[in-house]
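>>> just need the structure, nothing else, for what follows:
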Amino acid sequence: MEAKLEEAEWVQTRLDQLNLIEEKRLNAICHGQLYQKRLKKAFEKKVHPREFREGDLVLKKILQVQKDRLGKWAPIYEGPFVVKKVFSGGALILTNMDGKDLLHLVNSDAVKKYYA
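Next up, the predicted model:
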């Protein structure tokens, strides 16, 4: 009879431990979500969205790697260009100062405002 009682107690303690593990797992998930929320808030506090309008002057980043004799002193941006059209996803259509359109759309991350 004692062996069955000890076995029943053992089963009960194992069930309690499993419930405790589940509780700890949920607690860890909650803390992870709170941490992600704090990180997002801190990141968004520092980030300033770039807004461009038609007619703005911008410099376009040179994206392809070029073998240049200037090395690290090679220019990073080219331009200035004029913003012809702005799309909602951050894409821009740029034109040269002569009014000639560029062939490809440019992401707003690859340009910065030009103050003349």
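
>>> rest of the way, CA atoms for contacts and neighbours
Will do.

>>> against which helices or strands is the lengthiest strand in the chain packed?
The longest strand of the chain (DSSP state E) is strand 77-86. Secondary structure elements in contact with strand 77-86, counted by 3 or more CA pairs under 8 Å, 6 or more residues apart in numbering; DSSP states H and E, are strand 57-61, strand 91-95.

>>> next one: Glu51 from Val106, what distance?
14 Å (CA to CA, to the nearest Å).

>>> who's in contact with the residue positioned nearest the centre of the chain?
In the chain, the residue lying closest to the centroid (CA atoms, centre = their mean) is Phe43, at 9.5 Å. Under the criterion of CA atoms under 8 Å, 6 or more residues apart in numbering, Phe43 has no contact partners.

>>> that one is in what secondary structure piece?
Phe43 belongs to helix 2-46 when assigned by DSSP states H and E.

>>> contact partners for Ser65?
Slight slip there: residue 65 is Val, not Ser. Going by CA under 8 Å, 6+ apart, the list of residues near Val65 is empty.

>>> this one as well, want them side by side:
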Amino acid sequence: MTTPRISARKLRRYGSEAVLPVEIGQPSASVESYPNSNYQTRAIELDLVEEKRDRAAIRMKAYRSHIMRSYNKHVWSRDFQVGDLVMKKVKPVGDVGKLEARWEGPFKIIQRVSSGSAFYLEDSQGHSLKRPWNAFHLKKYYA
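From the prediction side, this is the model:
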């Protein structure tokens, strides 16, 4: 008489076949003689799982707020309004020396793009620039 076989795909893990323990169907003598105090300890641990999860969630929230504060400490806020005078970053073309101007302007903000961080600009002669400029490439002009 042969024992029923489980498919090799289910048993195969990391290149070897799994061995099913006998205790699944019939408990061994060592399992039956195990002290009941372990079951009580396990029940207490299961009761405390929610508290441990709550403490972990509080620690994660504190960690995230710490990371957010340290990140925001180094972020420069660039809030521009329509009508503000700004300077725009010069895009280097060809051979640019270290004494070349990095900013040009002033330009006047004439419209904010719907995304909120891009602006259409107008130069001092009243000619508007063809494309919008991201706030990252602009800085406030102080006269």
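
>>> from Gly89 of the first structure, how far off is the residue nearest to the centre of the first structure?
Distance from Phe43 of the first structure to Gly89 of the first structure, by CA to CA: 20 Å.

>>> so where is whichever strand or helix holds Lys10 of the second structure in the first structure?
According to DSSP H and E, Lys10 of the second structure maps onto helix 8-11. Per TM-score structural alignment, helix 8-11 of the second structure has no counterpart in the first structure.

>>> how far out from the middle of the chain is whichever helix or strand comes after that helix?
Downstream of helix 8-11 of the second structure, the first helix or strand assigned by DSSP H and E is strand 12-13. Average the C-alpha atoms of strand 12-13 of the second structure, do the same for its chain, and the two points are 35 Å apart (CA atoms, centre = their mean, to the nearest Å).

>>> cool, stretch 73-93 of the second structure as well?
With CA atoms, centre = their mean, you get 26 Å for stretch 73-93 of the second structure.

>>> would you mark the buried spots in it?
80, 85-89 (16 or more other CA atoms under 10 Å).

>>> what residue of the first structure takes the place of Ile58 of the second structure?
Match for Ile58 of the second structure (TM-score structural alignment): Cys30.

>>> for Glu23 of the first structure, see how far away its match is.
For Cys30 of the first structure relative to Glu23 of the first structure (CA to CA), the value is 11 Å.

>>> same deal with Lys45 of the first structure?
Going from Lys45 of the first structure to Glu23 of the first structure by CA to CA gives 33 Å.

>>> and Trp133 of the second structure, what pairs with it in the first structure?
Checking TM-score structural alignment: Trp133 of the second structure goes with Val106.

>>> report the contact partners of the nearest residue to that match once chain neighbours are set aside.
Nearest residue to Val106 of the first structure, sequence neighbours excluded (CA to CA, 6 or more residues apart in numbering): Leu92, at 5.1 Å. Counting by CA under 8 Å, 6+ apart, Leu92 of the first structure touches 83-86, 105-108.
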